[in-house]
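A.B. asks: 3D model of this:
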Amino acid sequence: MAERVDLLLRDVRIATLEPGIGKGALGVLERGALAARDGKVLWVGPEAELPAFAAAKVLTLDGRWVMPGLIDCHTHLVHGGTRAGEWEMRLKGASYEEVARAGGGILATVKATRAASEAELVAAALKRLDALLAEGVTTVEVKSGYGLNAADEAKMLRAAARLGAMRDVAIVRSFLGAHALPPEAAGDRAGYIREVCEVQLPRIVEEGLAEAVDGFCETIAFSPDEIARVFDAARAHGLAVRLHAEQLSDQGGAALAAGYGALSADHLEYLSQDGIAAMKRAGTVAVLLPGAFYFLGETQKPPVAKLRQAGVPMAVATDCNPGTSPMTSLLLAMNMAATLFRLTPEETIIGVTCAAAKALGRAERIGTLLPGKDCDLAIFDIEKPAELAYRIGFNPLHGVVRGGRVRRAA
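C.D. replies: I've put the predicted structure just below:
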């Protein structure tokens, strides 16, 4: 008797992202098939070797491409308000100080986020999330960091959880209390870091609101010593860590993060060779965020060639946020990573699948198509995978399979 499966895909070209299954770095099967049961990949391989399955649902895809569901591994999706006004000011020549005096900057988003209800945050974030889902994204990381007190950081993370309940997507939550100094701290940096470690983080842990702790290590944010205190607290609570590092200057944040076994170090425009070596030793993923680089008009690029030479995995993400990367297209982030940072098209695909999964600590579940992994798939109407990074403003998504359930593109 034929083995029962819930879903069978036939006549497809598959990028498994497993070089051992298929050809090249993307693990390509030119004429492949895939079977799923109970939300997991059961079998994947050449269609000529397809076992006799009794499938509840069969999709014949006429040579379309199937690959792991895309992963946006760095976003600030939940926030209140917009900062279009300060963007206009900057375009007209206003300095950072002038923008700040006019009420702009990160604290403007903090004010708007604190004023918004949880329901209002959810409603606003859903619009941004839907744009990502429409491109084949099946997993999204969402950070807090615009509350900067225990109640509002928790509110942001609860809103993020509700997104996952309202849409067919996996939401990964990160606590980013060490994002900026709130106005009520009145310059007391040590006191605020103490609050993050002793008040905010314990509440987040008690309510089960995050699985990782993030921070912003920069001259305009927090020093390596201050971030180390936050990471010590995260370690004491058994949470993973990741870090915004070396975006505007080399503060040694990447090496610090790697020393704590960080899942990722993100931005990295000013990453040093010592930082690269530390990340390689620790297995820390480099998350590249070309949207912020573009939006801020930066000129210092991440050392992609050196990261490539060292064998440090490179992920690509939108960094969706209101101040420096108001972008809700992971496909556009892939194009930017290729055109601005000179990643190859293959590297951009790896960057939004298996490398992104590793950056979230979920490589055992998602990011590649192997038996036993979650059956999260994106189906694209393209002739070759490079088209995903090549086109601008074009969405070739044909459909999505999430947890073995077929979800067509909108």
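A.B. asks: all contacts plus neighbour counts: C-alpha atoms, from now on.
C.D. replies: Will do.
A.B. asks: and the residue nearest to the spatial centre of the chain, what does it touch?
C.D. replies: Computing the C-alpha centroid of the chain and ranking residues by C-alpha atoms, centre = their mean puts C73 first, at 1.2 Å. Counting by C-alpha atoms under 8 Å, 6 or more residues apart in numbering, C73 makes contact with 139-141, 315-317, 352, 356-357, 359-360.
A.B. asks: what's the spacing between it and Y270?
C.D. replies: 20 Å (C-alpha to C-alpha, to the nearest Å).
A.B. asks: next one: A25
C.D. replies: Distance from A25 to Y270, by C-alpha to C-alpha: 28 Å.
A.B. asks: Please identify which of the two sits among more neighbours.
C.D. replies: The neighbour comparison of A25 against Y270 (other C-alpha atoms under 10 Å) goes to Y270, with 20 against 16.
A.B. asks: and that one, what is it in contact with?
C.D. replies: Taking C-alpha under 8 Å, 6+ apart, we find Y270 in contact with 246-250, 300-303.
A.B. asks: for A240, same thing?
C.D. replies: 211-213, 234, 262-263.
A.B. asks: Just want to check the distance between it and V172.
C.D. replies: Distance from A240 to V172, by C-alpha to C-alpha: 12 Å.
A.B. asks: Let's see this one next, to set against the first:
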Amino acid sequence: MKADLILYNIGTLVTAKEIEKSSIMTNMENIEIIDDAYLAVKDGKVLETGKQPVPEELKGENTVMTDAEYKVVTPGIVDSHTHLVFYGSRENELPLKIKGIPYLEILRNGGGILSTVRATRKATKEQLTEKALETLDRMLCFGVTTVESKSGYGLNLEEEIKQLEVNRELNKRHPIDIVSTFMGAHAVPEEYKEKPHEYIDEIIKMLPEIKKRNLAEFCDIFCEDEVFSVDESRKILNTAKKEGFKLKIHADEIVSLGGAELAGEVGAVSAEHLMAVSDKGIEELYKNKVIADILPATSFNLGKNYAPVRKMIDKGVDIAISSDYNPGSCPTENMQLVMQICSSQLKMTPAEIFKGVTLNGARALTLDEKTGSLEKGKNADFVVYDTDNINYIFYNFGINHVKDVYKNGKLVVKNKHKVY
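C.D. replies: Just a heads-up that it's a prediction; the model follows:
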């Protein structure tokens, strides 16, 4: 079969294909990395990868031959935890955070999530869409090709539907693939402040309507002290599961509440944040094959502890790495910065980090049969970095190393600028 596109002279090709683990590898390092490589694409899918020279049988008269100039090529980044659709911003809270006022105290006094809820409810669908499209353009230029987008800034049926419908519109209008998550259980809205149990009943009533409209694949909940308890989270998640949703859970972010244990119990695909996860919680993640989705830029921004990544890796837990892009605790679209924090602060190796933002990111969205690695038949989503070795991406931090981005085999970012 003749390829439509062949990238040749690839200095280092990180396919992220899982390989047999050697005795010196962690469970996060067992990905294929090929030096002096080529990548062939057909009909928007990966046709073949390998070590040069390029097989002649892949070349046809219409094959586009592109010299990668010995740069690094990796799968497109999968950002598997974001709060993409919202309105307004929260820089007014910055002085409070600098003074050390806790996040939950800001929320308790009507700030935080509730502040964004007020702004998002006032915004039109068109305003939300245009704002999110600008954000997606920035993400794309940093190498992101798939994004999970949670609702949770509406906190009533009408407004949650509005956010989720924006997700659907974004998926039609932007090259990045959008995976939609319903998170009506993000906080208790102000109108239910004195009757939080009634809001839990409202969330349960929302679930069948969201599913009927096919607006979300996942259901998520903020299982946290002063937000939703383990028992309340269990009730909502089990109901969501019966309605046909896959499950995610914001677990053990601030307080070690037992969210990771609950994730294992209810069969969640991923448990997210995990800065305060217990040893028992780590055991349950491993035992139940729950992806630990860590959000290190949130810890960095809030000045909080990081998730115990090395302990989880040593236990054999699969780690995904995400941005947690949101207007409060992590307003950054720069996934390369997130990756660099993993290197400098969490002491993760380049191979571990690339597995976390590609293959395991896709696993956290149950998309690993389609994307997350450059294997035959998978989407040809890949990034060309303007460097000749993977270490440099982590060494020179805080800048954008992306040169080009391809989505389904089509060039969508060229020389750091969108061209779609």
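A.B. asks: Send over the TM-score of the superposed chains.
C.D. replies: Remark: TM-score between the superposed chains equals 0.94 [TM-score structural alignment, normalised by the length of structure 1]; 406 aligned residues with a C-alpha RMSD of 2.0 Å.
A.B. asks: With adjacent residues omitted, what lies nearest to the corresponding residue of structure 2 for the residue nearest to the centre of structure 1?
C.D. replies: Matched across to structure 2, C73 of structure 1 falls on S80, judged by TM-score structural alignment. With C-alpha to C-alpha, 6 or more residues apart in numbering as the criterion, S80 of structure 2 has its nearest non-adjacent residue at 4.9 Å, and that residue is E148.
A.B. asks: Aligned counterpart of the one you found in structure 1, please.
C.D. replies: So E148 of structure 2 corresponds to E141, using TM-score structural alignment.
A.B. asks: same deal with I321 of structure 2?
C.D. replies: Matched by TM-score structural alignment, I321 of structure 2 corresponds to V316 in structure 1.
A.B. asks: which residues touch its match?
C.D. replies: By C-alpha under 8 Å, 6+ apart, V316 of structure 1 lies in contact with 72-73, 287-290, 333-334, 337, 348, 351-352, 356.
A.B. asks: Of those residues, which is the nearest to A389 of structure 1?
C.D. replies: M334 (5.1 Å; C-alpha to C-alpha).
A.B. asks: Now check structure 2 for the residue matching that closest one.
C.D. replies: In structure 2, the residue paired with M334 of structure 1 according to TM-score structural alignment is M339.
A.B. asks: what element comes up after the helix or strand harbouring that match heading to the C-terminus?
C.D. replies: Using DSSP states H and E, the element containing M339 of structure 2 is helix 335-344. Counting by DSSP H and E, the next helix or strand C-terminal to helix 335-344 of structure 2 is helix 350-357.
A.B. asks: Now the common contact residues for A240 and V172 of structure 1.
C.D. replies: The contact sets of A240 of structure 1 and V172 overlap at E211 (C-alpha under 8 Å, 6+ apart).
A.B. asks: Give me the aligned partner of P345 of structure 1 over in structure 2.
C.D. replies: Counting by TM-score structural alignment, P345 of structure 1 corresponds to P350 in structure 2.
A.B. asks: just to revisit the earlier point, and the residue nearest to S80 of structure 2, how close does it get to E158 of structure 2?
C.D. replies: E148 of structure 2 is 21 Å from E158 of structure 2, by C-alpha to C-alpha.
A.B. asks: which of these two has more neighbours?
C.D. replies: Between E148 of structure 2 and E158, E148 has the larger neighbour count (other C-alpha under 10 Å), namely 24 against 11.
A.B. asks: what packs against the helix or strand hosting that one?
C.D. replies: Per DSSP H and E: E148 of structure 2 is located in strand 144-150. Applying 3 or more C-alpha pairs under 8 Å, 6 or more residues apart in numbering; DSSP states H and E, we find strand 144-150 of structure 2 packed against strand 77-79, strand 177-185.
A.B. asks: Out of these, the one nearest K376 of structure 2 is which?
C.D. replies: Checking these against K376 of structure 2 by C-alpha to C-alpha gives strand 77-79 as the closest, at 17.9 Å.
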